[in-house]
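**Student:** Just a sequence and a predicted model for now, questions to come.
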Amino acid sequence: MEGMNPLGAALRAWRDRLDPATAGLPHGSARRVPGLRRSELASLADISVEYVVRLEQGRVAAPSPQVCASLARALRLTGEEHAHLLRLAGHAADPRRVPRHVPDSLLRIMDELAANPLSVYDATWGLLHWNPLFAATFGDPARLGPADRNALVWQFLDAMPAPVRQTADERTAFEESLVADLRATTSRFPADPGVAALVARLERSPRFRELWGRPSVGGHESAHKVVGHPDVGDIALNSDTLTTQGGNLHLVVYTARPGTDARGKLDLLAAVGVQAVSARG
């Protein structure tokens, strides 16, 4: 029977609990049931509706930790609830693995900073969450597969979702700090197979191999770049990285570079950019 398995029952209860407005969904027609529809959860978690149905009916043996993380973000679960979801799915919450749960507290901070492009990355620089202005500025990451939503993949494997320019010195500093940050991650989470898989993938890049051969260990904190936007032209941005202590998550805040017209262009994209992104799709 539907909803009788513990995982399915928990997902249904969390889906019923979440106010669609809290999840950022527009107000629509009257709802027969509270909370999110299955189709809405599927869209927010970037999985198919059919997969949500099978999860709730207990017809999926073991959804992956990545799927669990996507569901936790979509359902706005707490850290404890995310750990419970992992256990129900057959995965013990392992402190040696890279955390990928974006807590409500970080989402609230993003809401307060919504006038700027914002993105949240895990310790391997995998993109977990972004706001509408980030998508309007850099291109919608939802068009990429989950494995390609990674700042290191964008930088070293020429998979950048938007044309971004840096001076030679800026690019060098950016790449060196990213690689040093990734090296620190390998020692913090040595048991996470995703870390080793990412390094192996990046080693297809000669530039990454060169930097990976150095002993540098550090953290990525800031960068400068110019985004070549198809609708508003060049946008000169500074980026600053705020890292959470418990989850090793990186909140990247993009701000207009002083002395440029970037602020006005961001304001324009905030007003019409989401519609423009949708139209280009």
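**Tutor:** Thanks, I have it.
**Student:** drop to CA atoms for contacts and neighbour counts, all remaining ones
**Tutor:** OK.
**Student:** just checking, Gly228 touches Ile235?
**Tutor:** Yes - contact criterion CA atoms under 8 Å: Gly228 and Ile235 qualify, at 6.5 Å.
**Student:** out of the two, which sits in the busier spot?
**Tutor:** When neighbours are counted by other CA atoms under 10 Å, Ile235 comes out ahead of the other of Gly228 and Ile235, with 22 against 17.
**Student:** any idea how far that one is from Pro258?
**Tutor:** 11 Å (CA to CA, to the nearest Å).
**Student:** How far does stretch 27-44 sit from its chain's centre?
**Tutor:** With CA atoms, centre = their mean, to the nearest Å as the basis, stretch 27-44 stands 22 Å off its chain's centre.
**Student:** Please apply the same query to stretch 202-220.
**Tutor:** Worked out by CA atoms, centre = their mean, stretch 202-220 lies 22 Å from the chain centre.
**Student:** next, the one to line up against it:
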Amino acid sequence: MANTGLGTALRHWRDRVSPQAAGLPAGSRRRAAGLRREELAQLAGISADYVIRLEQGRATSPSAQVVEALARALRLTHDERTHLFRLAGLAPPGPGTVPRHITPGVHRMLDRLAGTPVAVFDAAWNQLLANPLYTALMGEWHGSDLNGVRRNFLSPDSRVRDTPGSRDALQAALVADLRRTAGRYPEDRDLRALITDLRRLSTRFAELWDSGAVGHHESARKTIDHPDVGTLTLDCDVLSVAGSDLRLMVYTAEPGSEEADRLALLDVLGTQSLGVEEHPRRS
């Protein structure tokens, strides 16, 4: 049976999000102020054909991951996101699962920090959203590498310059932080699967996990070797969003410094020669 309620809601929410609000160019000859289906698909990381089938009621069982991505792309409130899950025939994530909802306020914050590299992570260090300058600075990740803990242990190729000591300290802090998250969200199956995989695939992770340390990942000063603009030493601050356990990772340079000039250059080059999408991307 066609799920017309889901399709009607998606069309309504799509129509109220302007391309400018989503970080997209408005273009010309638009028949409506809202997002096109192709633009919603791009923001949510799914195919335009699938968006069409959802709106027409021909796709009736979207996964929880797709619903979550649509909620982020449409900038839904908490109540609207809950309603979207129910329209899709899914139970909204419960209090025992890691929150992955990005509030409209956090979206607006990223809009206002367009000239600053910013990414949003959940409490399990899954990258949910990154603005174009963050992607240009740190590179673009896909699939399981969007999880920062997995990437640090299993995909060590990074633009951040590490010493053995700084890498060991970062890994210890990430494991301790992940253990704290696991205690807060014991019902999260994805989190349990992540920990199981990392213990199986990384001896270093397993040793740190078995040590029983609990803590949190803190801010630091990082040196980044960028292939196009050279070396940048930046302050990396991790800010917590009250009530949601989201983390904002923000990179900043000292005003007037050489790093500030290189970051400004990257802001110009980022969406041109570096192949970065011209909108905040889902992670």
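**Tutor:** Done, it's in. Computed from a predicted model, the values in this text were never measured in an experiment.
**Student:** helices or strands up against the longest helix along structure 2?
**Tutor:** Counting by DSSP state H, the longest helix found in structure 2 is helix 164-184. On a contact count with 3 or more CA pairs under 8 Å, 6 or more residues apart in numbering; DSSP states H and E, helix 164-184 of structure 2 meets helix 148-154, helix 203-210.
**Student:** how far apart are that helix and its match in structure 1?
**Tutor:** Helix 164-184 of structure 2 differs from its equivalent in structure 1 by a mean of 1.3 Å after superposition (mean CA distance after the TM-score superposition for structure 1).
**Student:** what span of structure 1 lines up against that helix?
**Tutor:** Per the alignment by TM-score structural alignment, helix 164-184 of structure 2 matches residues 168-188 in structure 1.
**Student:** Buried residues of that stretch, list them for me.
**Tutor:** Across stretch 168-188 of structure 1, burial judged by 16 or more other CA atoms under 10 Å covers 171, 174-186, 188.
**Student:** quick one: which of the residues you listed is nearest Ala74 of structure 1?
**Tutor:** Thr185 (25.6 Å; CA to CA).
**Student:** Name the nearest residue to the corresponding residue of structure 2 for Val253 of structure 1, ignoring sequence neighbours.
**Tutor:** Taking TM-score structural alignment, Val253 of structure 1 has Val250 as its aligned residue in structure 2. The spatial neighbour of Val250 of structure 2 that comes closest, neighbours along the chain excluded (CA to CA, 6 or more residues apart in numbering), is Val118 at 4.6 Å.
**Student:** before we move on, what about Trp13 of structure 2?
**Tutor:** Leu74 is the one closest to Trp13 of structure 2 (CA to CA, 6+ apart), at 6.4 Å.
**Student:** do the same with Thr233 of structure 2
**Tutor:** Thr223 (4.2 Å).
**Student:** Next one: the equivalent of the one you found over in structure 1 from Pro117 of structure 1, what distance?
**Tutor:** Matched across to structure 1, Thr223 of structure 2 falls on Val226, judged by TM-score structural alignment. Distance, Val226 of structure 1 to Pro117 of structure 1, using CA to CA: 13 Å.
**Student:** The two: which is more packed in?
**Tutor:** Pro117 (25 against 18).
**Student:** Would you agree the more buried one is in contact with Asn131?
**Tutor:** Yes - contact criterion CA under 8 Å: Pro117 of structure 1 and Asn131 qualify, at 6.6 Å.
**Student:** picking that back up, isn't the residue nearest to Trp13 of structure 2 right next to Ser18, touching?
**Tutor:** No - between Leu74 of structure 2 and Ser18 there is no contact under CA under 8 Å: 9.9 Å.
**Student:** neighbour count winner among these two?
**Tutor:** Neighbour count, other CA under 10 Å: between Leu74 of structure 2 and Ser18, Leu74 has more, with 24 against 18.
**Student:** so who does that one touch?
**Tutor:** 13-14, 17, 40 (CA atoms under 8 Å, 6 or more residues apart in numbering).
**Student:** ok, the nearest residue to Asn126 of structure 2 once chain neighbours are set aside to Leu128 of structure 2 distance?
**Tutor:** Once flanking residues are discounted, Asn126 of structure 2 sits nearest to Asn147: 4.3 Å by CA to CA, 6+ apart. Distance, Asn147 of structure 2 to Leu128 of structure 2, using CA to CA: 9 Å.
**Student:** cool, and Ser219 of structure 2?
**Tutor:** 19 Å.
**Student:** repeat for Thr233 of structure 2
**Tutor:** 25 Å.
**Student:** Which of the two has more residues huddled nearby?
**Tutor:** Between Thr233 of structure 2 and Leu128, counting by other CA under 10 Å, Leu128 is the more crowded of the two (22 against 19).
**Student:** what about the more buried one, which helix or strand?
**Tutor:** Leu128 of structure 2 belongs to strand 127-130 when elements are defined using DSSP states H and E.
**Student:** For the next helix or strand after that strand, give me the average deviation versus structure 1.
**Tutor:** Next along the chain after strand 127-130 of structure 2, taking DSSP H and E as the criterion, comes helix 132-138. Its aligned residues in structure 1 lie a mean 0.9 Å from helix 132-138 of structure 2 after superposition (mean CA distance after the TM-score superposition for structure 1).
**Student:** Show me what counts as buried in helix 132-138 of structure 2.
**Tutor:** Across helix 132-138 of structure 2, burial judged by 16+ other CA under 10 Å covers 132-137.
**Student:** Quick one: these as CSV, columns for distance to Asp49 of structure 2 too.
**Tutor:** As requested, the buried residues of helix 132-138 of structure 2 are arranged in CSV below (distance: CA to CA, whole Å):
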residue, distance to Asp49 of structure 2
Pro132, 25
Leu133, 29
Tyr134, 29
Thr135, 26
Ala136, 29
Leu137, 32
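**Student:** What separation is there between Asn3 of structure 2 and Val51 of structure 2?
**Tutor:** 13 Å.
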